[in-house]
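In: The following comprises the amino acid sequence and a computationally predicted model.
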Amino acid sequence: MDNSATDCHTIGRFFGVNGKKLQRQYKKHLSSFNTWAPREHAHQWILYPENIGTHLSIDEVALSQGELYTIVTNKKFKGKQGCLVAIIAGTKADQVIEHISKIDYKKRSGVQEITLDMANSMKLISKKCFPKAIQVTDRFHVQKLALEAMQEIRIKHRWEAMDLENQLIMQAKKENNTFIQELLPNGDSLKQLIARSRYVLYKSREKWTEHQNERAQLLFELYPDIKKAYGLSQQLRGIYNNNNDKHVAMTKLAHWYRNVEESGFKNFNILLNTVTLNYQSILNYFDNRSTNASAESFNAKIKAFRSQFRGVRKIDFFIFRLSNNPQLLHLIQNN
């Protein structure tokens, strides 16, 4: 009856039966949902102590209508079958701690490392629930902040370019003249150059195409501050990519600190303060180069699973399908 690539509505159309009725029958009679042990509390919390391991990830995901759930996964299984340790409604530290603490302390004490973002709630949860685990700040959250700081500078110039173009158009109309758009050597207008550079700035130089390289050079000539911000974000990426030794990384980070301070960029200095507050857990990355990639992969598959079944009407039934039906779990366990 079940198939990972279809839902009850699709099956109903195929066999000429009412999809909603088939779904009700599946939920009430064909599945074991009514006798599922965690059913009463599944919409709030569900634990799989048998899946706990030495290296975990903790993250948040929106299951339905933006409602966040805290998810703990075992990194060993790389987002596939057996990776799920806990799903808990909300991100409030005290509530999450209360439920995860239901897992035997001895098992939780066996966790050696846990990767997480820079949210204080996640750090507190990790400290209380996994007291012997080394906390590792996910590198991609740090790099994302650097990229956002750079993009803010680009966006500021984009608004300025849009305002300038609007003023020139209005001035031309006022003087009964036809507005003639001034184009740059690559065929972009100034506004287009800044807008089209968005994805170029996310990539490293060696990955630019010929056209992207031309666009970037024009952008950097016109806006030296964007060039400097791009250099800072790429320097941080290089520290993560090219260093396996924690002491070398410390030295490189010190140089990056100095460059950020000298840049005068307010948003990068805010990032600098954030890095300082999370300095030790950021450095811990260089011990094993652990990231939250497996947790992000699992979260992405949950979203794909949710989309496949046209959203989430009943959280408890969704989690039941997510955690108990191997055929419906094909999207998560076998991808």
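Out: Sure thing, it's come through.

In: from here on, contacts and neighbour counts on C-alpha atoms
Out: Fine.

In: Toward the C-terminus, what is the element adjacent to the stretch of helix or strand residue 164 belongs to?
Out: Assessed by DSSP states H and E, residue 164 sits inside helix 139-174. Sequence order places helix 190-196 as the next helix or strand after helix 139-174, per DSSP H and E.

In: in that following helix, what's buried?
Out: 190, 191, 193, 194, 195 (16 or more other Cα atoms under 10 Å).

In: Please compute how far the helix holding residue 164 lies from its chain's middle.
Out: Its chain's C-alpha centre and that of helix 139-174 lie 24 Å apart, by Cα atoms, centre = their mean, to the nearest Å.

In: Give me the buried positions along that helix.
Out: 139, 142-143, 145-151, 153-154, 157-158, 161, 165, 169.

In: How about stretch 265-282?
Out: Neighbour-count burial for stretch 265-282 [16+ other Cα under 10 Å]: 265, 267, 268, 269, 271, 272, 275, 278, 281, 282.

In: cool, stretch 63-80 as well?
Out: Within stretch 63-80, the residues that count as buried by 16+ other Cα under 10 Å are 63-64, 69-76, 78-80.

In: and if you look at stretch 205-215?
Out: Buried residues in stretch 205-215 (16+ other Cα under 10 Å): 208, 212, 213, 215.

In: In helices only, show me these.
Out: Using DSSP state H, the subset of the buried residues of stretch 205-215 located in helices is 212, 213, 215.

In: Next one for the comparison:
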Amino acid sequence: MHYGLDEKQLEAQYKNHLSNFKSWNQQEHAHDWVLFPENIGSQISIDETSLSQGELYTIVTNKSGKGRKGSLIAMVKGTDVETVCAVLMCLSRRIRWKVREVTLDMASNMEKIIHRCFPPARQVTDRFHVQKLAYEVVQEMRIKHRWNAIDNESNALALAKAKGESFRQVIFENGDTCKQLLARSRYLLFKKESLWGPSQRTRAAILFREYPDIKKAYYLSQQLGLIYHQCYQKEVALTRLARWYDQVDNSGFLSFGTVARSIQTHYANIINYFENRATNASAESFNAKIKAFRTALRGVRDIKFFIFRICNIFA
């Protein structure tokens, strides 16, 4: 209780009398979907996020809103193509045809939604989702080596104990043991070499000396990032990607082959990035704002009222 006011009573008064929630024209279906045709623009983003207890919602936002009022176009419960399309098709054909570019992740259901609801729009696969696939391969290799290191250490310790000998760990020149080296290398493998600090450079040198396959995978992932960073024309990007595919084939890494095939599957949308260099960062930022708002409220008890408050802020 603050200033003589009961918190729950104040919340109830705001919800039932001060907020206009009871007279909200979308209250009846707010739990399942909300739609704001007036917020549509030529460049939009589509993504999914969890509002409460892992329940996913598909969110469509206008990039020109810049995460402020006028950003939210639609919020639909679930990610099913038919469900989301049924809501978006409530927009008139004239409004839907205004959309010229849509950024999205690599989910096939999102591609189908955009193709059906916004046919003229150019689809752009977010560059960070593509790069994330390559980074995950590097981390997968690091984790595999770390589990092997833990297993080897346990076996060596058990053997030394059985022989009645003292166990001596191998310690590298920077003071790391083998499993510590692999655990502490996680973040440096996400960063460009130019951004490493002195201790990270030392650790990376040891890591790459002891595990050449991680070194090879790391530079493969960085080369993919350089294509996005250095190329400004679709034709040049296509050529650089073809060369990267060849390097992946020659590497012999099965996981990188999976990444290359995923890129080939979505290559048309991926290459569209090099026209306007559009990303899905606005959608990710919008999702982060929703999660921060949910945290500030210490969770969601009334999903309809929570969506109403989101709409008041962003729609």
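Out: Sure thing, it's come through. Note that the structure is a prediction, hence the values are computed from the model and not measured.

In: Superposed, what's their TM-score?
Out: The TM-score (TM-score structural alignment, normalised by the length of structure 2) is 0.98; 315 aligned residues with a Cα RMSD of 1.1 Å.

In: ok so, going back, reformat the buried residues of stretch 63-80 of structure 1 as a markdown table; add secondary structure.
Out: Shown next, in a markdown table, are these (DSSP: H, G, I helix; E, B strand; the rest coil):
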| residue | secondary structure |
| --- | --- |
| 63 | strand |
| 64 | strand |
| 69 | strand |
| 70 | strand |
| 71 | strand |
| 72 | strand |
| 73 | strand |
| 74 | strand |
| 75 | helix |
| 76 | helix |
| 78 | coil |
| 79 | coil |
| 80 | coil |
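
In: Which two among the residues you listed are spaced furthest apart?
Out: For the buried residues of stretch 63-80 of structure 1, the maximum inter-member distance is 27.2 Å, found between 64 and 76 (Cα to Cα).

In: Stretch 238-257 of structure 1 maps to which residues in structure 2?
Out: On structure 2, the counterpart of stretch 238-257 of structure 1 by TM-score structural alignment is residues 226-245.

In: Quick one: classify the nearest residue to residue 284 of structure 1 once chain neighbours are set aside as helix, strand or coil.
Out: Nearest residue to residue 284 of structure 1, sequence neighbours excluded (Cα to Cα, 6 or more residues apart in numbering): residue 136, at 5.4 Å. Here residue 136 of structure 1 is recorded as strand under three-state DSSP.

In: and the aligned partner of residue 136 of structure 1 in structure 2, how many neighbours does it have?
Out: By TM-score structural alignment, residue 136 of structure 1 lines up with residue 124 in structure 2. If you count neighbours by other Cα atoms under 10 Å, residue 124 of structure 2 ends up with 29.

In: State the distance from residue 309 of structure 1 to residue 71 of structure 1.
Out: Using Cα to Cα, to the nearest Å, residue 309 of structure 1 is found at 20 Å from residue 71 of structure 1.

In: okay, stretch 146-159 of structure 2 sits on what stretch of structure 1?
Out: Mapping stretch 146-159 of structure 2 onto structure 1 (TM-score structural alignment) gives residues 158-171.

In: so how much does the matching stretch differ from structure 2 once superposed?
Out: Superposing on structure 2 and averaging over aligned pairs (mean Cα distance after the TM-score superposition for structure 1), stretch 158-171 of structure 1 comes out at 0.7 Å.

In: Spatially nearest residue to the residue sitting nearest the centre point of structure 2 (excluding sequence neighbours)?
Out: Centroid check for structure 2 by Cα atoms, centre = their mean gives residue 129 as the closest residue, at 6.1 Å. Spatially, and ignoring its direct neighbours in sequence, residue 129 of structure 2 is nearest to residue 105 (6.2 Å; Cα to Cα, 6+ apart).

In: Aligned counterpart of that neighbour in structure 1, please.
Out: Using TM-score structural alignment, residue 105 of structure 2 lines up with residue 117 in structure 1.

In: what does residue 26 of structure 2 give?
Out: Taking TM-score structural alignment, the alignment pairs residue 26 of structure 2 with residue 38 from structure 1.

In: Residue 173 of structure 2 too?
Out: Residue 173 of structure 2 maps onto residue 185 in structure 1, by TM-score structural alignment.

In: Now do the contacts for that match.
Out: By Cα atoms under 8 Å, 6 or more residues apart in numbering, the contact set of residue 185 of structure 1 is empty.

In: Tell me which residue of structure 2 lines up with residue 317 of structure 1.
Out: Structural alignment (TM-score structural alignment) places residue 317 of structure 1 against residue 305 in structure 2.

In: Would you confirm that that match contacts residue 22?
Out: No: the pair residue 305 of structure 2 and residue 22 does not pass the contact test of Cα atoms under 8 Å, sitting 9.6 Å apart.

In: Take the ones in helices among the buried residues of stretch 205-215 of structure 1 and write them to JSON lines, including distance to residue 203 of structure 1.
Out: Formatted as JSON lines, those follow (distance: Cα to Cα, whole Å):
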{"residue": "212", "distance to residue 203 of structure 1": "10"}
{"residue": "213", "distance to residue 203 of structure 1": "11"}
{"residue": "215", "distance to residue 203 of structure 1": "13"}
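
In: Can you list the residue ranges for helices in the stretch 151-300 of structure 2?
Out: 178-184, 198-210, 212-230, 234-251, 254-265, 267-271, 273-276, 281-296 (DSSP state H, counting those that start in this stretch).
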